[in-house]
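Q: pasting the structure only:
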């Protein structure tokens, strides 16, 4: 499932490419036909990301609310003015790195829809297709606010007005529950945007046993987790991929896929810090990776 950095990059791309433009909205697949009819012909005013959820704000107080889930992805294209990723999402299909296309060449409009295109957005110079999302709704301003209110603090909101207390609020939510911290970090009502990779890597970097209950964490540990989450997710937005290891552990200038993480998908391999074999178990239906030697 795309984690928070990918959805933030989607919001940035929508703002860069489509904000302020009147869009033709359709549903080639047909499953979003009613919602498309509500949004068609309206100007996109802003794109916002909150954790793993994307909110596209249209004139008239309507929003397109999208949660990509496990298989969702946006595909983009356009004329020579189009710049950015040509596909973001669906890590199982395209990987954590994004596909890119710098536009150019002859452009006569979007291609004929192929496959189950849930939503198609078309401006005067580009297009975006949505496939496979677990959620796609046209909603009101009040409904958008209610959806955001259900989510925990987003580490990528650092520095935004009104989010000065996000760190302490994260610590309060984390430390008030006896649930295992490895499970709490995946709870989007506790913290928004952290998925399986960031969960594993944050806990490893902090030296925290994922099985410890949230109530057993100190305030200092919770604060350190929050600050590291802010930094790592911001790096992911910048890089377009998740990298949690230091450059001195890479063979080249950029990390290979097997060098980008400390513990994620490294089960059975030796921990770079202590030599213990990386462990794997299931927690709440998701695979959990950790080092039994370092994370005590």
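A: It's in. Everything numeric in this text was worked out from a predicted model, so none of it was measured. Numbers count the residues shown, from 1 in each chain.

Q: drop to CA atoms for contacts and neighbour counts, all remaining ones
A: Will do.

Q: quick one: the strands in the stretch 1-150 of the chain?
A: Here the stretch 1-150 of the chain has its strands, by DSSP state E, counting those that start in this stretch, at 24-26, 44-50, 53-58, 62-67, 73-78, 85-89, 99-100, 117-122, 126-131, 135-140.

Q: Then the stretch 151-296 of the chain?
A: 279-283, 286-290.

Q: For the first one, buried residues please.
A: To tie it back to what came earlier, the one meant is strand 279-283. Using 16 or more other C-alpha atoms under 10 Å as the test for burial, strand 279-283 gives 279, 280.

Q: Repeat that for stretch 261-279.
A: Quick answer for stretch 261-279 (16+ other C-alpha under 10 Å): 261, 262, 263, 264, 265, 266, 267, 270, 271, 277, 278, 279.

Q: From residue 108, how far out is the last one?
A: To tie it back to what came earlier, the one meant is residue 279. Going from residue 279 to residue 108 by C-alpha to C-alpha, to the nearest Å gives 52 Å.

Q: same check, this time on the fourth one
A: Note on residue 264: its distance to residue 108, by C-alpha to C-alpha, is 43 Å.

Q: for the buried residues of stretch 261-279, which one is nearest residue 247?
A: Using C-alpha to C-alpha, residue 261 is the member of these that lies nearest residue 247, at 11.5 Å.

Q: Touching, that closest one and residue 243? I think so.
A: Yes - using C-alpha atoms under 8 Å, residue 261 is in contact with residue 243, at 6.3 Å.

Q: rewinding a little: take the strands of the stretch 151-296 of the chain and lay them out in JSON lines including distance to residue 215.
A: Formatted as JSON lines, those follow (distance: least, C-alpha to C-alpha, whole Å):
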{"stretch": "strand 279-283", "distance to residue 215": "18"}
{"stretch": "strand 286-290", "distance to residue 215": "20"}
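
Q: let's bring in a second model and compare:
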């Protein structure tokens, strides 16, 4: 499932391509015909995201609300011709101007929403580390009262918006935290380490289009961006994510895995003992 940095970058790209325009909105697949007709020809005011939710505001209090789910994708392409661009695959929604085409495929949710519906969605989400208005204390208030494990809580979008399975596994390893610690037993200082690290990691995901968590790669990416260069990234590496049965890069112990909150959590039992 795309994590929050993917949606943040998608909202940025949609905003840059379509804000201030009146795109033609269609449903080549035919499953969103009525919703597309309601949006087509209205001015697109802005695109934003919160966690894994994409929200696109149109004139007259109309919003497009999208959740990509496990297999959804939303591509934004430029073109310099006015002829019809063929829809490849099952395109649920298409935004089109003379300069850009954006195609949505396979979303878990695609709806036209009212401002009240958008407010309800936002009210149900925890703080998003990518947003400047995010308050980590809101998440902490939910964590330190909970008997659920930290590994579960980090995947709960009502606690923390935008974090998925990769960031969960990697950030807990980076701070040697046991994913099976109950939230009420977690120290506030440990929570701030996690939050501050997510504020570092996730913007780099937006900038590179990749989840980067291994420290030497992080430093190289930060240095390249600081010089105004495009970072050179090879195949994604990780400390524990998808390394079940392989030796821990720090201690050599075997990386473990278990389904937690519906996804395969990865951790090192020797390194991650902190509560």
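A: On my side now, so go ahead. Note that the coordinates shown come from a computational prediction; the quantities given were computed from them, not determined experimentally.

Q: What would you report as the TM-score here?
A: Comparison of the two superposed chains (TM-score structural alignment, normalised by the length of the second structure) gives a TM-score of 0.91, and 264 aligned residues with a C-alpha RMSD of 1.9 Å.

Q: coming back round to it: which stretch among the strands of the stretch 1-150 of the first structure comes nearest residue 193 of the first structure?
A: Minimum separation from residue 193 of the first structure across the strands of the stretch 1-150 of the first structure (C-alpha to C-alpha) falls at strand 44-50, 7.3 Å.

Q: Mind reading off the mean deviation between that closest one and the second structure?
A: Strand 44-50 of the first structure differs from its equivalent in the second structure by a mean of 0.5 Å after superposition (mean C-alpha distance after the TM-score superposition for the first structure).

Q: Show me how far that strand is from its chain's centre.
A: The chain centroid and the centroid of strand 44-50 of the first structure are separated by 14 Å under C-alpha atoms, centre = their mean, to the nearest Å.

Q: Need the residues that contact that strand.
A: Contact with strand 44-50 of the first structure is made by 4, 7-8, 10-12, 14-15, 18-23, 54-59, 148, 151, 154, 192-193, as judged by C-alpha atoms under 8 Å, 6 or more residues apart in numbering.

Q: Residue 221 of the second structure looks like it's in a strand, true?
A: No - read with DSSP: H, G, I helix; E, B strand; the rest coil, residue 221 of the second structure is helix and lies in no strand.

Q: doesn't residue 231 make contact with it?
A: Yes - between residue 221 of the second structure and residue 231 a contact is recorded at 5.4 Å, counting by C-alpha under 8 Å.

Q: what about the two, which has more around it?
A: A side-by-side neighbour count of residue 221 of the second structure and residue 231, using other C-alpha atoms under 10 Å, places residue 221 first with 21 against 16.

Q: Could you pull up the contacting residues of the more buried one?
A: 204, 231, 232.

Q: Dump those to CSV, plus distance to residue 117 of the second structure.
A: Listed next are these as CSV, based on distance: C-alpha to C-alpha, whole Å:
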residue, distance to residue 117 of the second structure
204, 31
231, 39
232, 41
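
Q: Out of the strands of the stretch 151-296 of the first structure, which is closest to residue 72 of the first structure?
A: Residue 72 of the first structure lies closest to strand 286-290 among those, at 18.4 Å (C-alpha to C-alpha).

Q: Check which helices and strands that closest one sits against.
A: Counting contacts by 3 or more C-alpha pairs under 8 Å, 6 or more residues apart in numbering; DSSP states H and E, strand 286-290 of the first structure packs against helix 196-206, strand 279-283.

Q: With the second structure overlaid, how far apart is that strand on average?
A: Strand 286-290 of the first structure sits 0.5 Å off on average (mean C-alpha distance after the TM-score superposition for the first structure).

Q: which bit of the second structure covers that strand?
A: Under the alignment (TM-score structural alignment), strand 286-290 of the first structure falls on residues 263-267 in the second structure.

Q: Pull out the buried residues from the matching stretch.
A: For stretch 263-267 of the second structure, a neighbour-count test (16+ other C-alpha under 10 Å) marks 264, 265, 266, 267 as buried.

Q: and residue 146 of the second structure, what does it touch?
A: By C-alpha under 8 Å, 6+ apart, residue 146 of the second structure lies in contact with 182, 183, 184.

Q: how about TSV for these, with distance to residue 272 of the second structure added?
A: TSV is the format used below for the contacts of residue 146 of the second structure (distance: C-alpha to C-alpha, whole Å):
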residue	distance to residue 272 of the second structure
182	14
183	15
184	18
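
Q: quick one: which of those is most hemmed in?
A: Using other C-alpha under 10 Å as the neighbour test, those are led by residue 183, with 26 neighbours.

Q: do you know how far the counterpart of it in the first structure is from residue 208 of the first structure?
A: Under the alignment (TM-score structural alignment), residue 183 of the second structure maps onto residue 214 of the first structure. According to C-alpha to C-alpha, residue 214 of the first structure and residue 208 of the first structure sit 11 Å apart.

Q: and what of residue 289 of the first structure?
A: Taking C-alpha to C-alpha, one finds residue 289 of the first structure at 12 Å from residue 208 of the first structure.

Q: Over to residue 200 of the first structure?
A: Plainly put, residue 200 of the first structure is 10 Å away from residue 208 of the first structure if you go by C-alpha to C-alpha.

Q: So if I had to pick from those two, which one is more boxed in?
A: When neighbours are counted by other C-alpha under 10 Å, residue 200 of the first structure and residue 208 differ, and residue 200 comes out ahead with 24 against 21.

Q: burial measure for the nearest residue to residue 21 of the first structure once chain neighbours are set aside, as a count.
A: Once flanking residues are discounted, residue 21 of the first structure sits nearest to residue 43: 5.2 Å by C-alpha to C-alpha, 6 or more residues apart in numbering. Residues contacting residue 43 of the first structure under the criterion other C-alpha under 10 Å number 19.

Q: my read: residue 43 of the first structure touches residue 58, true?
A: Yes - counting by C-alpha under 8 Å, residue 58 is a contact partner of residue 43 of the first structure at 5.6 Å.
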